[in-house]
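A.B. asks: What shape does this take:
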Amino acid sequence: MLLFFTVGLLVHFVFFASIFDIYFTSPLVHGMTPQFTALPPPARRLVLFVADGLRADALYEFDENGNPRAPFIRNIIMHEGSWGISHTRVPTESRPGHVALIAGFYEDVSAVAKGWKENPVEFDSLFNESKYTWSWGSPDILSMFAKGATGDHFFAYSYDANDEDFGAQDVTKLDTWVFDKIKEFFHAARKNQSLFSKLNEEKIVFFLHLLGIDTNGHAHRPSSREYKDNIKLVDEGIKEIVSLLKEFYGNDEKTAFVLTSDHGMTDWGSHGAGHPSETFTPFVTWGAGIKYPQKVSAQQFDDTLLKESKLRYWKRQDINQADIAPLMASLIGVPFPLNSVGILPVDYLNNTDVFKAESMYTNAVQILEQFKVKMTQKKEVTLPFLFTPFKLLSDSEQLNILRKARSYIKQRKYDEAVSLCKDLIHLALKGLSYYHTYDRFFLGISVVLGFVGWASYASLLIIKSHSSLTRGVSKEVKKPSHLLMCSFVAIGVLIAFFLLIQGCPWTYYVYCLLPVPIWYAVLREYQVIQDLVTSLLTLPLSHFVGYLVFCTLGIEVLVLSFFYRYMLTAGLIVFAGWPFITQLWTRAKSISLSWIFFCLLLAVFPLMPVVGRKPDIFLVMGAGLMVLLLSLFVVTSLIKRKSGFVNGELLLHLLQMLSIVLSMCVVYSTHNSLLRKQGLPLINQIVSWIILASSFVLPLLSPTVLPERLVSILLSSMSSYLLLSTGYEALFPLVLSCVMFVWIHMEQETLQQCGVARKQKVSNIQFTYNTDISQFRQLSLDDTRRAFFLVFFLLTAFFGTGNIASINSFDLASVYCFLTIFSPFMMGALMMWKILIPFVLVMCAFEAVQLTTQLSSKSLFLMVLVISDIMALHFFFLVKDYGSWLDIGTSISHYVIVMSMTIVLVFLNGLAQLLTTKKLKLCGKPKSHLI
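C.D. replies: Predicted structure coming up:
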């Protein structure tokens, strides 16, 4: 069996990794020829202001006194430049946002392995194409582009990463630092002839990354005075820099300015998902080569932004975030970034029609170059008779369109040329997507065959080894047919030869050859299959159909819960009726009432908001008080039940209660300290980390008696969970644990009702790692329900207080008791532990269910494996490669979560066994228990 689990882990790791080869491969290609417009550019230099985390409505709105929030920018919109909304894509994070702005392509999904901090594939950018680029701001952003820059022309000046402190008294210093440094820079340039000469070159870029608004938004929310005052500060700083540059360059009117943001921010101070407040960012541009404001009587946009900003009569031009890169390249006359997929927004340009047409033609050729390289790469590794080219953009069609566009330009039909080039760009982008997903169907078929084969083999193993369904099957291991083995070997050789002559990557061999041994293992169990079919035919048709409907509906509910959290509520309401269906109501009314009450109470959580909830410190305090009351009840009951209640055990309970009290104090104190802008107190930080570390050790000091060990695990987990909570979610583990406690009793009552003798009370059962195999029984159909319950409760643990969007854009306030200085990996690890705590509680309870029902953990685990594999197969077919990035990313996340569930279950099962069965002995003689 150990060999099976090892092989199963490897197989699921392959299935899990396949999603990265199918969907998480980099779309970037290299080897293109740089393309630029030969006509003189309108600007010699460009200044890019990126106000990190700035929402569009926050910049354009009026303050409480009826004055513009950013008066200088509003003056630009009304008298000097053009404005609109820059639409970003998911994930709305700093790295992909800045890559889209400066390199012109949306996030390389393979960068997920780098935590969205840097791109794992080298890419071209506006900075790399410029003559010189000077940048000031966050080290995380500047270092990313410094890594990709070639030659000695990119200069980065950044502050210390520790300055990015969400609990600092004044985080606007992140922006004032940038403004002060650029002032010092130009002041020094007047005395440095070499620098002065460089600054007077053409095709240069100044990049100012302003992080203060984002940091204030995370710490205080975008509705706060701190966030809004920071916008005013940035507005004033931009005004000073513009004035400084005009003075330095003698007002030569050869400077172009761009103000935008990498992403927005939700009302609750997070970003990462696809809410409009995150994807709508401001875009204001003025100076050399930019159109002046245009008055209009009506606009096509039907939203509140035009009304509230009072800009309805000034023409608004929305663009996609990636379109900004080609616009900036066109303004200063540098080649478009090689990997850019942005479309030049010619309506922003204040230049001749021929310049616009030539620039759009250059844009089309630049994207077409990527298409050609992608097609050539795919053609080289595909057999000629199997290669299917992108029919909408053949070689002849490319030449015809380019010739026609060039002809339009010569005939001065500039609008027609621009329109034709846009059509060519759209075709080239479709072609890029076509070749990027060329092998997707082929690989998908291989993975599906492996999935179905593995689920079939696991099912046959359950039936053969852990059930009495196939009593007629001989227990002798019969040698498989020689012909069968030779057939599968021949199939494997043919597949390997086919992949070899196409020069496929080694991972393709794994995905395509894996189904071969799996299906061989399935077909060699033909006797089990035959006996299973015979057994099923003897069952009453109503029983068979009912069981099939239950399994189908149950799995569909699990799948739908990923999309609609209220399906968990519906499931818990159905669970509440379980005592009436099984007549447990007449046998154990008190337990049944508890089950109904706690199931209905738990059903409330999936209906609560997950994104947009406001912090409520009093709910966290309330959860802590309820845990303390539960602790007092447990201690009192133990003292009454045990006449010899060991002092050490009482001391341990008191220590865990003290840990809960300390957690409440730390949460309350940290909350107040941050409100007063005094930062995170050092003592609070130390106590938080001590509580977190002790939560792994204290349960191992408690007795291994089932109820006492489970209560100890709950108390230690809650002490950590309270520190990571900001609102109602603090109550969730407590209610979930109550359901788990009642579930254990309900399962034992159900087993007794089915005629299985109950050996001992739940309160007397000991967690032991090495259980006598003779205590185990064969699987029954009712055990399918127990496996289903486990999967359902695991999904409830995951989606009970969150969803995909809330995890992608988690509230940083959850980790403020541990740290406030920005550290994505540390913060992510803490949030991951917060997510895992409910999982651990469910798995520990499941260990108890296995003991009380006298069932082998291996058999139940195999059933859970089959259920999760069927769900994973659902999500594999539901993965999208079209629509918005939110749709695509969510569908991929669903598949990854279900695949991770199978792999993580092995880890969680081991962790649950460690927490329930192991006991630390500090010193002296082992403690004895009076049971």
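A.B. asks: When you work out contacts or count neighbours from here on, use the C-alpha atoms and nothing else.
C.D. replies: OK.
A.B. asks: burial of the closest residue to V346 other than its chain neighbours, as a residue count?
C.D. replies: Using Cα to Cα, 6 or more residues apart in numbering and skipping the chain neighbours, the partner closest in space to V346 is K356 (6.1 Å). Look at K356: counted by other Cα atoms under 10 Å, it has 23 neighbours.
A.B. asks: what do you get for A623?
C.D. replies: By other Cα under 10 Å, the residues close to A623 number 24.
A.B. asks: residues contacting it?
C.D. replies: Residues in contact with A623, defined by Cα atoms under 8 Å, 6 or more residues apart in numbering, are L722, A730, L731, L734.
A.B. asks: Now it: which helix or strand?
C.D. replies: helix 617-641 (DSSP states H and E).
A.B. asks: I'd guessed the residue nearest to V346 sits against L344; true?
C.D. replies: No. Contact criterion Cα atoms under 8 Å: K356 and L344 do not qualify, at 9.1 Å.
A.B. asks: Now do the residue nearest to T172 when sequence neighbours are not counted against L494, distance only.
C.D. replies: Distance criterion Cα to Cα, 6+ apart; nearest residue to T172, sequence neighbours excluded, is G212 at 4.9 Å. From G212 over to L494 the distance is 60 Å, taken as Cα to Cα, to the nearest Å.
A.B. asks: picking up where we left off before, I'd like the distance between the residue nearest to V346 and V418.
C.D. replies: Distance of K356 to V418, computed by Cα to Cα: 8 Å.
A.B. asks: Here is a second sequence; please produce its structure as well for comparison:
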Amino acid sequence: MDRKSEYQDIEQDSEQTEDIKQDGKNQSMKSLDIESNFVVNHQELVKRQKKQNKFLWMTIGFAALFHLIFLFSVFDVYIQSWRPLGMQPIQPLNKNNFAKRVVIFQYDGGRADIIYGLKNKSYETEIGKPRVPIIHNRIKEGKANFGILYAMVPTESRVCVQNMMGGYQEDMTAILSGWASHETLKYDRLFNYVKAGFFFGPELLHDIFESQRCSSCVRLDDYPDSAINYNDHKQASTFDKLVYQKVTRLFNNGQLEKNDTPNKLLKEYVTLKEDQEKLQSDQLIIYMTWIASDAIGPAFKPPNKEYHLSIGNTAKLIEKVEKKIKKYYKDDGETVFILLSDHGMADNGAHGDGNPQNTFTPFVIWGSSIKPAEDEMDPQNPETHDDYSKKWDLTIKKRVDINQNQVPSLISILLGIPIPTNNEGILPLHLLDANELQKAYALIQNAYQLQVTYDKIQELVEHKQNWFFKEYKYSPSQVLYNLSQLKQQVDKLVKDTDNGKNLSAQQTEEVKKIISDTYIQLENIKNGTVYLKLYQKQILQAVVGSGYASFMLLCLVAIFRYNNTSQENEAEIIKQNNVPIYKNFCLIIIILFGLFSLFYLNLTDSKPLYYLYFGLPLYFLYQFYKQRQFLNQGWDFGILKCIGSYILIALAGQCLMYSFYERQFIGYNFIAVSIFSLIYSKYCFGSISKTTLIWSVLCLLISIFPIFPPISIANDTWYAIGFVAITITLFYFSFYYFNQELETSVKIMTILTLYCGSMSLYLRTVESSTVPYFVFGINWAILFSLIGSVVFLNLHKNSDSNLRLYSLVVIMFNLALLFGISYDILFYLIFALLLKAWIEHEKEISVIFSKEYKIVPYHFYFLFKFILLMNISFFGIQDLVSLGSFNYESVTRFVVNLNFLVTLALMVFNLTLPFLCGSSAFIIICKSAYQKLNSVGLFIISLIYAEIMTIDFFFMVKTEGSWETKGSSVARFVLSSMLVFLYTLLFFIAHYLFKSTKIQSA
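C.D. replies: Prediction:
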């Protein structure tokens, strides 16, 4: 009997078939089964293969949907959003105000080291003098206290300023609605309690400074944020002059200074009388936002001339304003001045993460009832200064740091108004120049305010949990009782000592003990609030964790069922599992647990999403239980080798996971892969082939990039080198290597690289405001044409897979040249060469498995390399766990004014093309080197690695520590989940693009 078997990928138009010729006559089409080599009818085989395809694609679809749904679990488990409203404010306990008015100068986007620092640039006059003289003067005169104000990120204006005005920081669930939303913000803030207030700044912050209790009490003198050109430092600086003119006009009877030309945005002054009445009021706040530094920083970068000069120019305006205010009030000693920043700015112009450059901002306060900074005992070896602040020439005074959410309680106590009810910060008592009893009253008022919030949150949680609620050991009622006892002690001391004027040594110790006990109650309130916010943490952790684990097991079943199992064995296993319900113990347990879950979720008034959290793991576990015996159809070697293989797979998943924590780990992984490839080739073939050697060398080359720091500053030299290297490479392949085989459209795109690279270099050497708008129009036209090339790539007449992949690489190079700023161009070049070497390397290795018709451990290693390539395309040149590390200069080829949504869309698309090229290389390898296996089934292996990473990230989310610690831990989980969705989407696109291509078998 003469038999020929031709195996092709089941996703191609032709299926596995076998022509059987016997005695010169054609028999009906039959196929040799992969596992047991028995002959089955062709129709049954086709039916099984269709069922196989349907099941595998459903598994991938489930993966995308499952990760998209469970993406929100991190917010429900770790970041419950509680913002109780309608609470009664606590009235001040001190009878007298410490000050009549507070004046706030806010440097928008001002970094502490640059604002505190000394002039040290060649373009600055008076080298060695303070960049902001008013700060150094007030501190060295012994009038001001100073330190670092730790910004609460994400550092968009709304979040930071809202935290300074209300002490309330939105949790990370706010990213679902947008940080900079212009809708009215439902939280309490300082301006709700002042008798009068003024705000000068951009329209973006309008809602934060209006009073919800007295609309006529606060004047909002703003200007449209849309008028700011973030790439024109000259134009941006005029907005600080505009604020100065508005303030000058307020304190100068509606008149500007002589010879001062009014800004075109300066509106007519029509409320002079009412404003003058406000200025004479007590409990007054005047807030000024100086935006030039924030408008200039993203485009021109904080280390550069434009940013430094804007800081200095604004400092001159602030000093003039301080003099005018003092003169207006005849220096009555009833004013408190505060100079601060809402956030800092990293060297690359971003400010959205926990980088110290973004969170270390200045805080200088002087005036009525403010305790000046204490002297350092030894200025040469200061106790409170580190290397960061020793450069400021302020080591003669002690540095005192506070958190951003401590500002509202301080201002409230100074003005004698209620602390905002949503405030989360604790009063920085050490900044007050008052007697001990006044300090005790102030701290107890703060504790009462926080206790009311604690009590309200418990009321909401208890109402929701019903029977399942258990009170924290220090309940709100117990804390309230303790605070009442402390207040009574203070009241008694006030009576006995004539309002604290005649405190004895023993009474002083009593007050200190009261203050210490109040801090203990504040700690109890904090712990109790955290307990309530994470009330369902343990049960949700278990449910969500089991969801990821059960789906990973289901993926393993899917792989082994349709790749390592014969049709006969499959039918036998399915028949064994078809038992009556009353004998199916596992099914009964799942049903009972499902009923209990419904009862629990209904009784606790849970969100609809919780039903999916509980329901999907039950479904996955039941499906796994039904098909668990397919795992026995996996690898047919001994139990110890099986266990060892699974351990290695888990370790590989851990190696991929650590890449999200340290980019350098990706480089180490590639070094290990390079060395292992050489050893494996030598072991299997007796020598190291040229293909393996090229692959290993390229692995070593690309491992360099993640070991380098993320690109933060543009470098024209590196960009030019990369531009030349890409141009030479593309022209060689397009006009020599492929030449006649290549389509004209790809050759045109090759020539287009000359424009993309040259224009990018040109745009970096000139101010964007001088560039004709048609240039940006051409760049957008090129961008959309490249997107269209990807969309219509499948319509091209050329069906060769290598040429189609090369077309994608040319598109990627054009985009890289448009978005690139430094040696990232070289990275994309090496990445593209690595993909080509990977395809050839896998074809060579696949010869070893040419007789294998099932999944073996090496295929997991193959998928490990695939995920590793995807990770390095994402983290190779940027630490993109935080979007704050993204360099906004990358999008200045397309926009003049930075727009968050446009910037984000451009960034995501730029990151997508390398992913698509990697997915396309994966498809080519599956259909050429491993054509006897199902490419969809192989891809599911990558989902197993994704589950290992995602489970790790889910249980490693932090709820304590700095924002950088908490935010990064959440970002890693979210990023891992989103990458699964992106992998799936791009695999589907690549599968479609290469469905009808001709792929040469290994």
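A.B. asks: For whatever residue of structure 2 lines up with the residue nearest to T172 of structure 1, grab the count of nearby residues.
C.D. replies: Using TM-score structural alignment, the partner of G212 of structure 1 in structure 2 is A292. Neighbours of A292 of structure 2 under the rule other Cα under 10 Å: 29.
A.B. asks: Please give me every residue in contact with A292 of structure 2.
C.D. replies: By Cα under 8 Å, 6+ apart, the residues touching A292 of structure 2 are D108, H233, A236, S237, T238, F239, D240, S310, I311, T314.
A.B. asks: Which ones among the residues you listed lie within strands?
C.D. replies: Using DSSP state E, no member of the contacts of A292 of structure 2 falls within strands.
A.B. asks: among those residues, which ones are buried?
C.D. replies: Buried members of the contacts of A292 of structure 2, counted by 16 or more other Cα atoms under 10 Å: D108, H233, A236, S237, F239, D240, S310, I311, T314.
A.B. asks: all strands of structure 1, in order?
C.D. replies: Here structure 1 has its strands, by DSSP E, at 45-51, 82-87, 132-137, 154-158, 204-210, 255-260, 280-287, 319-320.
A.B. asks: once aligned to structure 2, how far is the fourth one on average?
C.D. replies: Read it as strand 154-158 of structure 1. Aligned to structure 2 and superposed, strand 154-158 of structure 1 gives a mean residue distance of 3.2 Å (mean Cα distance after the TM-score superposition for structure 1).
A.B. asks: Show me what that strand is in contact with.
C.D. replies: Residues from elsewhere that reach strand 154-158 of structure 1 (Cα under 8 Å, 6+ apart): 127-128, 132-139, 142-143, 146.
A.B. asks: Okay, buried residues for that strand please.
C.D. replies: Residues of strand 154-158 of structure 1 classed as buried by neighbour count (16+ other Cα under 10 Å): F154, A156, Y157, S158.
A.B. asks: What's H859 of structure 2 aligned with over in structure 1?
C.D. replies: Mapped onto structure 1 by TM-score structural alignment, H859 of structure 2 lines up with D783.
A.B. asks: What is the neighbour count of its match?
C.D. replies: D783 of structure 1 has 16 nearby residues by other Cα under 10 Å.
A.B. asks: now it: how far from S857 of structure 1?
C.D. replies: Using Cα to Cα, we find D783 of structure 1 at a distance of 11 Å from S857 of structure 1.
A.B. asks: Next: V849 of structure 1.
C.D. replies: Separation of V849 of structure 1 from S857 of structure 1 (Cα to Cα): 10 Å.
A.B. asks: Would you mind telling me which of the two has the busier surroundings?
C.D. replies: With neighbours defined as other Cα under 10 Å, V849 of structure 1 and S857 compare such that V849 has more, 23 against 15.
A.B. asks: what's the matching residue for that one over in structure 2?
C.D. replies: The alignment partner of V849 of structure 1 in structure 2, by TM-score structural alignment, is I925.
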